Each structure stands twice: as C-alpha cells, then as structure tokens.
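**Student:** Dropping a prediction and its sequence here:
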Amino acid sequence: MRETLVLNASFEPLAAVSLRRAVVLVLQDKAVVEQAHPALRVRAAAVDLPLPRVIRLCRYVRVPFRRRAPWSRRGVLVRDRHACAYCGRRATTVDHVVPRSRGGGDTWLNTVASCAEDNRRKANRTPEEAGMRLLRAPFEPTPADALVLGLGAAAGAGLPDWLARSA
C-alpha cells in the first residue's frame, strides 16, 4: 500500500499516512499537495487530484517534543541501508558492537547492520578482538530522520523518489 509523507505547516515531517487519508486531508482543505506522482491522478465525478507523495498541513500542529527515536532491529537495518557494517554486503541481522553478555545493550550506538556470516565470525567478541573493522560508525538518528528513513523502507528498496531527489 502506498504511503504519503505528511509535513507540518513548518515543513517538518510529522507522519506517514495511507494514500486514502492523504486524499481526504487534501479534499477537506486541511492539507496541500507538495509533491505528486507525475503521471498518476485520483479521479472521481467531481474530483481530479494528482496522486500525493508529500502533503503539507495548512495549519501548524503542535507536537509533543520527542527527544529520541525508539530503537528497533528494523530501524537499525534501515539506518544502515541494509548494508553490512563490516564488509558492505547485504545485511540481514543486527550485530552488537559490544556483546550483550559483556554489558552492551540494544542502543543505536551499540548496534549495526550485519550479514549473517560476519555476525557469526565476530561471535561474542568486540570488533577489535575479532580483527574486524567497522566501515562506518553507528549513530543515533533524530526522530524526524527515523520517520523519513522508515517511510523510504516501506516504499520498497532504497529511498523513495521524492527523498532521493532532495538528498
């Protein structure tokens, strides 16, 4: 199912909604289409609307401040774009840089995407002990980054067209 990114009136990302919900918001004049699919349209008896990819709310919505994006295995894979942090191949698992048995936990800064082979090879050791080097350091995405990356993952492999063009 297609999802549409909803921006606040200040252009900050708020959420991802279904295409149906996005069309309803636009028809109720609560949102405007910021970016639409170039060839597809939504048509009805009295409606002819471009298929929205990104909509912006007409009124500012106050959102409670969220300091951190919640950690998840899927989030780590999306953050690292399904690329192994050790060899660069397709990642299918999440590896703990400092193993959980040694006090490492499920945090953004302690987990990286990994292929199953490298995850087994590293086992219950740190990368230094296993003689493995991280290609890139883990980082904690902002809540807005996590939302946009998650939306890109839901759209299929890689980032959606509207995000890839702006990057």
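**Tutor:** Okay, I see it.
**Student:** Only C-alpha atoms from now on, for both contacts and neighbour counts.
**Tutor:** Noted.
**Student:** For the chain, identify the residue most remote from the centre.
**Tutor:** Within the chain, the residue lying farthest from the chain centre (Cα atoms, centre = their mean) is residue 45, at 36.1 Å.
**Student:** next up, a second structure to put side by side with the first:
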Amino acid sequence: MGKVLVLNQDYSALSVCTVPKAFLLVYLNKAELLAESPTHFLRTVRDEYPMPIVIRLNRYIHLPYRGVVMTRHNIFKRDGNRCQYCGTHDHLTLDHVMPKSRGGKTTWDNLATACKRCNSKKGDYTPEEAGMHLRQRPFRPSFLMFIRDFSGFTDAEWLPYLGSKERAAN
C-alpha cells in the first residue's frame, strides 16, 4: 500500500503515514480526507471507501522542532543512495568531506555518501587535494524538502501542500 501525507490543522505538512493509519484517522473523525485516489479503494465485506492520499488533522498538533534528524539512513536518502564521488550504489559508507582528523565535524554539511573504494582513496584529504569531485555538495535538507524529495514517494496530490521544487529553490 502507498503512503499518505498528513497535514496539521493549519495545512502545514506534519508527516507521512500508511494508508491503514490514515484511513483509521479519517474513519474515527480525527482527520478529514482532502485528496483520494481516483482508482484505488479500500473494501470491506459490505462497503467501499476511498483510499486516502492527503488527510488533515482536525486538531492542531504543536511540534516545537520539525527538522530532519541526521542519521546514516537519512544522509543516504539525501544523496540518492549513491557514492557522491563515482556514482555507484555498492558498498556505501559515510565520508567526512573535511576529515575529522583535520577538524571536520559530523554535520549535514560535512557528511557525504561514499563507496568504500572512494572513501579509502580519498583518505585523510579533502576532495580537492585527492583530485576527486563531489557530484553535489552536502547540505542540510529542510523538513518539507525531505518529505517532497527524499521520502521515496510523492503523489502529485501532495505538491500543493509541499510546494514545488522551483519555488523551494528560489
């Protein structure tokens, strides 16, 4: 089954959940259905229900921090599960662009996905010193950017609530 975009009461993106969870929230009147699949339905023995794509909670949920947690998994997602030096999908690890031994920090802006071969080749050098070029500079993704671009699924119905890539780039 697919994923459903969950919006707070003020229409701001809150999270992504499973179809059964979203259906349950709508069925229990804890959320309203904003967008549904035109081709897929949830069926019981007696009834047929629309499959949710976007729902909005009926009560506002206050979240003090909505950033993306820096984890190995999320860095791999940001980098498209590719080595940022050679582009392979095999034997991935994390590379400190500015090596830790030279003062490099473990931050979004200094970590890049690298295969073991490239990471070993780069060693204790910067990419420039090693004669290697990054496909993209490491960056800290915003919460909306992460849902829109890196969640693994984005339905066209989500875009009005997440903004377009062009608008986010400006």
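**Tutor:** It's in. These numbers come from a predicted model, not from an experiment.
**Student:** hang on, the earlier thing: just checking, the residue farthest from the centre of structure 1 is part of a helix?
**Tutor:** No. Counting by DSSP: H, G, I helix; E, B strand; the rest coil, residue 45 of structure 1 is not found in a helix; it is coil.
**Student:** Just the helices from structure 1, written as ranges.
**Tutor:** 19-27, 73-79, 116-122, 127-130, 143-154, 161-166 (DSSP state H).
**Student:** Of those, which is nearest residue 37 of structure 1?
**Tutor:** The minimum distance between residue 37 of structure 1 and the helices of structure 1 falls on helix 161-166, with 9.2 Å, by Cα to Cα.
**Student:** Any idea how far that closest one is from the middle of the chain?
**Tutor:** 13 Å (Cα atoms, centre = their mean, to the nearest Å).
**Student:** And the residue farthest from the centre of structure 1, how far from residue 37 of structure 1?
**Tutor:** 21 Å (Cα to Cα, to the nearest Å).
**Student:** Also residue 101 of structure 1?
**Tutor:** In terms of Cα to Cα, residue 101 of structure 1 sits 49 Å off from residue 37 of structure 1.
**Student:** higher neighbour count, those two?
**Tutor:** Remark: of residue 101 of structure 1 and residue 37, residue 37 carries more neighbours, 13 against 10, as counted by other Cα atoms under 10 Å.
**Student:** For the more buried one, which non-adjacent residue is spatially closest?
**Tutor:** In space, and not counting its chain neighbours, residue 37 of structure 1 is closest to residue 51: 5.4 Å by Cα to Cα, 6 or more residues apart in numbering.
**Student:** Tell me if I'm right that the one you found and residue 43 touch.
**Tutor:** No. With contact defined as Cα atoms under 8 Å, residue 51 of structure 1 and residue 43 do not form a contacting pair (9.5 Å).
**Student:** These two: who's more crowded?
**Tutor:** The residue with more neighbours, out of residue 51 of structure 1 and residue 43, is residue 51; 20 against 11, by other Cα under 10 Å.
**Student:** wait, what's in contact with that one?
**Tutor:** 23, 36, 37, 40, 41, 42 (Cα atoms under 8 Å, 6 or more residues apart in numbering).
**Student:** Just among these, which is most surrounded?
**Tutor:** Per-residue neighbour counts (other Cα under 10 Å) across the contacts of residue 51 of structure 1 peak at residue 23, which has 22 neighbours.
**Student:** got the contact list for the closest residue to it other than its chain neighbours?
**Tutor:** Nearest residue to residue 23 of structure 1, sequence neighbours excluded (Cα to Cα, 6+ apart): residue 52, at 7.3 Å. Residue 52 of structure 1 makes contact with 4, 19, 22, 23, 33, 34, 35, 36, 37, according to Cα under 8 Å, 6+ apart.
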